[in-house]
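# sequence unavailable; structure follows:
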């Protein structure tokens, strides 16, 4: 039984969505997310079109062009287009 579960996970990894080209992966807190970043939700990458803060709690409501809104309350990995990066943040980035 365990062998089947292991094989199932490996097959799922093969079909993982590919991040948008020309983006850098970065682990960010809700306060550091930017419009234009891409986040993986429901197995696809969605670009952030707009966002709003929720009080002083550090959470943000993210609005996407082709997806319902999503509340970001924890650190997540975003894929940021290379045009939005600053030279001082290049050293801790991973090209997708």
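That came through fine. A quick note: this is a predicted structure, and the numbers were derived from the prediction, not measured. Residues are numbered from 1 along each chain as shown.
# please make it C-alpha for all contacts and neighbour counts, starting now.
Fine.
# helix or strand: which one has residue 26?
For residue 26, the host element (DSSP states H and E) is strand 23-28.
# determine how far that strand lies from the middle of the whole chain.
Offset of strand 23-28 from its chain centre (Cα atoms, centre = their mean, to the nearest Å): 7 Å.
# which neighbouring elements make contact with that strand?
In terms of contacts (3 or more Cα pairs under 8 Å, 6 or more residues apart in numbering; DSSP states H and E), strand 23-28 is packed against strand 76-81, strand 94-95.
# out of those strands, which is the most enclosed?
Most buried of the helices and strands packed on strand 23-28, by mean neighbour count (mean count of other Cα atoms under 10 Å): strand 76-81, with a mean of 21.
# now render the helices and strands packed on strand 23-28 as a markdown table, adding distance to residue 57.
Putting the helices and strands packed on strand 23-28 into a markdown table (distance: least, Cα to Cα, whole Å) gives the following:
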| stretch | distance to residue 57 |
| --- | --- |
| strand 76-81 | 16 |
| strand 94-95 | 29 |
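# try it against this one:
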């Protein structure tokens, strides 16, 4: 949905959502399952998680995002995780 309902949405416009970082896959993660190196969409930018602080139940987790600063993750969110050889199912 466009931010400006009076203008139609077009790719490349300021209303367009950013493309996820290349070489990543989307995952729905609980705050306890995010990792350093994951990317999170905040303020229409994919930001890399540089560090994690605080664990626990109802308080969530404080994520240190590159180029943004601390951000509190209290519920499950979609993150984009870099695909590595450990993530492939080899049988």
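That came through fine. Note that the structure is a prediction, hence the values are computed from the model and not measured.
# need the TM-score between these chains.
With the length set by TM-score structural alignment, normalised by the length of structure 2, the two chains reach a TM-score of 0.76; 82 aligned residues with a Cα RMSD of 2.3 Å.
# thinking again about what came up before, mean deviation, the strand holding residue 26 of structure 1 versus structure 2?
Averaged over the aligned pairs, strand 23-28 of structure 1 sits 0.4 Å from structure 2 after superposition, using mean Cα distance after the TM-score superposition for structure 1.
# in structure 2, which residue range corresponds to that strand?
Counting by TM-score structural alignment, strand 23-28 of structure 1 pairs with residues 24-29 of structure 2.
# if we can go back for a sec, could you give the angle of the strand holding residue 26 of structure 1 to strand 76-81?
Relative orientation of strand 23-28 of structure 1 versus strand 76-81 (axes from the mean of the first three to the mean of the last three Cα atoms, to 10 degrees): 150 degrees.
# mind giving me the packing neighbours of whichever helix or strand comes after strand 23-28 of structure 1?
Sequence order places strand 38-41 as the next helix or strand after strand 23-28 of structure 1, per DSSP H and E. Judged by 3+ Cα pairs under 8 Å, 6+ apart, the packing partners of strand 38-41 of structure 1 are strand 44-54, strand 76-81.
# so which bits of the longest one are buried?
Translated: strand 44-54 of structure 1. For strand 44-54 of structure 1, a neighbour-count test (16 or more other Cα atoms under 10 Å) marks 45, 46, 47, 48, 51 as buried.
# widest-spaced pair of those?
The largest distance within the buried residues of strand 44-54 of structure 1, taken as Cα to Cα, falls between 45 and 51 and amounts to 16.5 Å.
# the nearest residue to residue 53 of structure 2 once chain neighbours are set aside sits in which helix or strand?
Nearest residue to residue 53 of structure 2, sequence neighbours excluded (Cα to Cα, 6 or more residues apart in numbering): residue 62, at 4.9 Å. Element membership for residue 62 of structure 2, per DSSP H and E: strand 61-65.
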